[in-house]
Each structure stands twice: as structure tokens, then as C-alpha cells.
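**Student:** Fold the stuff below for me.
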Amino acid sequence: MSDGVEVRVDCHVKVLNDAVVERAKRVGLDAIVYAPHFTRLPEIRERAAAYSSADLLVIPAREVFTGSWRDRKHVVAIGLEEPIPDFIPLEVAMAEFDRQEAAVLVPHPEFATVSVTEPDLRTYAKTIDAVEIFNPKHFPSHNQRARELAETLSYPPFASSYAHLPSSVGVAYTVFETPIASEADFVDALEDGVTRRVVYDNGTKRLRTSVGELAHLCYENTWEKADRLFLSGIEPTHPDHIAYDGRFDDVAVY
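**Tutor:** Next up, the predicted model:
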């Protein structure tokens, strides 16, 4: 332990508003990692800065959807300086993370068709900094498999609420034994593999969270996805978006 310092971080939340901040403070978190879907890095950074305070650090991050809608592999990058789009091959995203020296988290490994696999974890061992071993959306078998992957491949663990709903924030989090007062501090903590432990509620409260989050997941993958695909036009994080200056046109998969 570093002089008895403990910093509680919910390592992945999808929503950010007054209710999220109030909830995070009430459950004793020191920081949350804000990585919403289909949102460009400048907007994430602006929103994170607006909600950060001396009582709660909001760390901006990008959850990049690599691959196509049918075979997505999600990875979370912290410390990016330049924007990276969704819908690019995993190897292209990993190369960009390396180039920008970002810290990389793997959420929900081997879950459904939206996750990094064991072969991916082996391939990108020099790029990935931690693997999620508890996610309240998972069934127990999914969390057990995630823990096995982290232990077998010697990855540092993390846990998160993966909150799409304010009430889920802090249901699971990671306690780091080092001071974390900025995004750069968090990147260093991840890349240095500092000592940490995961904390989560696995009782009835967790079950209520799982039900609510899974219901939201069903919505997200039916009506919301249809709206994005057919009604809303080009995604802000699509490789063809003007924000990326054509840099990823030749590798876009969707």
C-alpha cells in the first residue's frame, strides 16, 4: 500500500449528470471513468470537466466499438489525445492506442458478441493494461470466466458498474492503493499495474441492478440500435465523419 492511500474508482460508467455525481459521492467514490457510447472525445472531455470537482474526479475515456455491428469488440482507452472512431478493426484501434500511449481496459471479456476474446487478450498483452473481472450485467458464469482469463493471463483486474442508469453507479468499483488526482495519474496507475482490489455487492441489491441494466441493454440493442442504423444518419464516431479527416476511410468496416 502507498502510505495507506486508497482511491475508489468506478472504472466505467456510461451516463453523467447531477444524479450520477450525487450517487457517486453518496456511495463514497473518489472517481468515475466516463465512457459513453458513440460520443466523440472532445465532447466527453468537456462534459467530464464540467462535472469534476474536488470531491469527485470524472475521468474522460472512449469505449471504442471495433468491428461491425454483428461482431463488436469493445475496448476502453484512457489518455487519448487524438480522436479514434468506432467501427474499425481491433488491430487498428490497438495500434492507435499504442501510438498515443493510452491506457487500455477490456470490459466484459468474452461476453456475447461485443467482447474481446482469449486469443485477443494473448495477442495484445503488451497493449492491454487490465481486464474487468466483475460486471453487474453478467451472470455469475460470465464473471467467473472473466476472472479466470485475468488470472490465467496475469492481467491486473478491475471492476465497474458499467452503469447506464444513475442508480447503478458504484455497485462495483476498484480500490487503487495510490493517489489519483487526474486523468494522467489514472493512466499511470493502470500502466504501472499498481496494487488494487475489486469491490462489489453480489446480493439482492446487485440482482436489482442486473435486472435494470439488462432491461436497458435490451432497449439499447433493439429500438435504439434501429434508430441509430436507419433513422439518425451517420454516427458522430463513424470513421466517415468529417471529424476524422478521412484518416480511417480505408479501414472502416461499417
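
**Student:** C-alpha only now, for contacts and for neighbours.
**Tutor:** OK.

**Student:** If we go by neighbour counts, what in the stretch of helix or strand residue 121 belongs to is buried?
**Tutor:** Per DSSP states H and E, residue 121 falls inside helix 118-123. Under the neighbour-count criterion of 16 or more other CA atoms under 10 Å, helix 118-123 has residue 121 buried.

**Student:** before we go on, could you also do this sequence so I can check it against the first one:
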Amino acid sequence: MQREGYAVDMHVKVLDERVVERAKERGLDALVYAPHFTRLPEIRSRAAAFSDDELTVFPARELFTGAWQERRHVLAIGLDEPVPDFITLEGAMTELERQGAAVLVPHPGYLNVSMGLEDIERYRDIIDAVEIYNPKQLSYHWDRARAFAERTGHETFVSSYAHLRGTVGEVSVAFDEGLDDVTALTRALKTDAKRTLIHRDGPSHALRRALEWAHLGFENTWGKFDRLMLQGTEPTHPDHVAYDDRFDDVKVY
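**Tutor:** Sure thing, here's the model as predicted:
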């Protein structure tokens, strides 16, 4: 697939040498790396380690806000300081606005883990873009996400939301201008820089989507049990010493 512009896969969960190789084969210029329950300094360190002259890895955080039963995911790019999971959506949005981060809505209206139309309208002035496609979603999720974005007037984006290496680069956003660093990406998102949304199609893409769906089933069964029952307190919990009790007034656990 030939892409024009500066091509970014806007949300991946995996990062290693094979991911970098895959991204380059797919013609990407950059990845946005936002793994689950990983603190910002570690994300930054890994992003730097896997960046080179051909591919830039931008660090980001997908925040898990609220309690498990009513959690809302928020993708934050351009953070200056760490922000924990398990704080209220309002508390997270207030902090992201304070830091001037780019605030993106991943997979809106998806299962019980996403911001809905009411949330997007409430934080209309803080949110910078709404995702309208990723391979884990079904067609009615895409339609609903587009309807949300049209209703609220937000800029849109797409991503591979890759939890598996092979999905990296299946989806990308091509910006008209190059992006030297995460500050430039943040600025592009906050100023609605011109972009083209791209995703692959056909049987191979359908297979990647099916494999990501299978992984979603694992993640929401054994993976969730492992996180909640076997691993103890998450490193991104607001009680972690790294957050210096700054979020005590908005934590939900």
C-alpha cells in the first residue's frame, strides 16, 4: 500500500523489533505506543529505544478512568507528567487539559469501556479527535462512531489498536506535514492538521480483524483475571508512590 504524507499508526499496544520491522514494511513513518497499565516513564524509554531514522515511536497513555463496571478509555498524547488509571473521567479530563495534552476518544460507544455521545458532548472543548475505525470493531461500531463525530463536530482518526504484531500498520493516518517529535504530533492533533485516514481491506485484513477479536476474548477472560486477582496493584494505580498522592481526591479505588 502506497501512502502519501507522514503515515502514523495512531494506537498500538505492542512494541519490539518485529513490530518495528512490520511497521516499516507497511510504509509507516511513526507509531503511537500506548500499552495497558504501564507508567509513562517506561513507555517513553521503550519508545526511544525502538525509534530510529526510519521510524519514530511516540509515547502515549490510554487511561482507564472510572471503576471497572463503568470505565471510560481516553488516549492522551503529549503528557508532561504521569497520570494514573482508576481516577474519575472528570479528574482525568481536568488533568489532561491542564497539561495541554492531545485528548483522543478511542473506540467510542464500544462495549462498556468507551466514552459515549454524552461524554463526548460534555468534554467537547477538551477532546481533540474521535476514532471512527479500528479492526476490533464491527461495522455498526464504525457507523456509530462516525455519527458521534458528525454530531459533535470533532476531527476524526483511525488506528490499528494492535494488540498483536501482525495488525500493526493495517490502519494509519497520513498527515500532510512531517512530525519531528511528540510535541509536533500533539500540536497537529490539537490544531486539526489536515490528514487522510487509511485502512487496508480484503481477506488478509479480515483475518487480522478475526485474530484481534480472538485476542479480545482472551483479554477479557483470563487476562482480566490475571490482572485483577494474581498481579496485585497495577503500577498505574493512583496509590503508587510515583503519583505522590496527587490524585487522592479523584481516585475510584
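
**Student:** so what number do they get for TM-score?
**Tutor:** A TM-score of 0.96 describes the superposed chains when it is computed by TM-score structural alignment, normalised by the length of the second structure; 250 aligned residues with a CA RMSD of 1.0 Å.

**Student:** picking up where we left off before, mean shift between the helix holding residue 121 of the first structure and the second structure?
**Tutor:** Taking mean CA distance after the TM-score superposition for the first structure, the mean distance separating helix 118-123 of the first structure from the aligned residues in the second structure is 0.8 Å.

**Student:** Mean deviation, the helix or strand just after that helix versus the second structure?
**Tutor:** From helix 118-123 of the first structure onward toward the C-terminus, using DSSP H and E, the following helix or strand is strand 130-134. In the superposition against the second structure, strand 130-134 of the first structure averages 0.6 Å from its aligned positions (mean CA distance after the TM-score superposition for the first structure).

**Student:** which other residues reach whichever strand in the second structure runs longest?
**Tutor:** Assignment by DSSP state E gives strand 56-65 as the longest strand of the second structure. Outside strand 56-65 of the second structure, the residues within contact range by CA atoms under 8 Å, 6 or more residues apart in numbering are 29-36, 40, 43-44, 47-48, 50-51, 71-79, 83-89, 92, 181-182.

**Student:** Filter those down to the buried ones.
**Tutor:** Using 16+ other CA under 10 Å as the burial test, the contacts of strand 56-65 of the second structure include 29-35, 40, 43-44, 47, 50, 71-79, 83-89, 92, 182 as buried.

**Student:** SS state for residue 142 of the first structure?
**Tutor:** State at residue 142 of the first structure, reduced to three classes by DSSP: H, G, I helix; E, B strand; the rest coil: helix.

**Student:** mind checking how far it is from residue 89 of the first structure?
**Tutor:** Per CA to CA, to the nearest Å, residue 142 of the first structure is found 25 Å from residue 89 of the first structure.

**Student:** Residue 236 of the first structure too?
**Tutor:** Using CA to CA, one gets 18 Å for the distance from residue 236 of the first structure to residue 89 of the first structure.

**Student:** do residue 31 of the first structure as well
**Tutor:** Relative to residue 89 of the first structure, and taking CA to CA, residue 31 of the first structure is found at 30 Å.

**Student:** repeat for residue 117 of the first structure
**Tutor:** Distance check for residue 117 of the first structure against residue 89 of the first structure: by CA to CA, it reads 14 Å.

**Student:** what do you get for residue 178 of the first structure?
**Tutor:** Taken as CA to CA, the spacing of residue 178 of the first structure relative to residue 89 of the first structure amounts to 34 Å.
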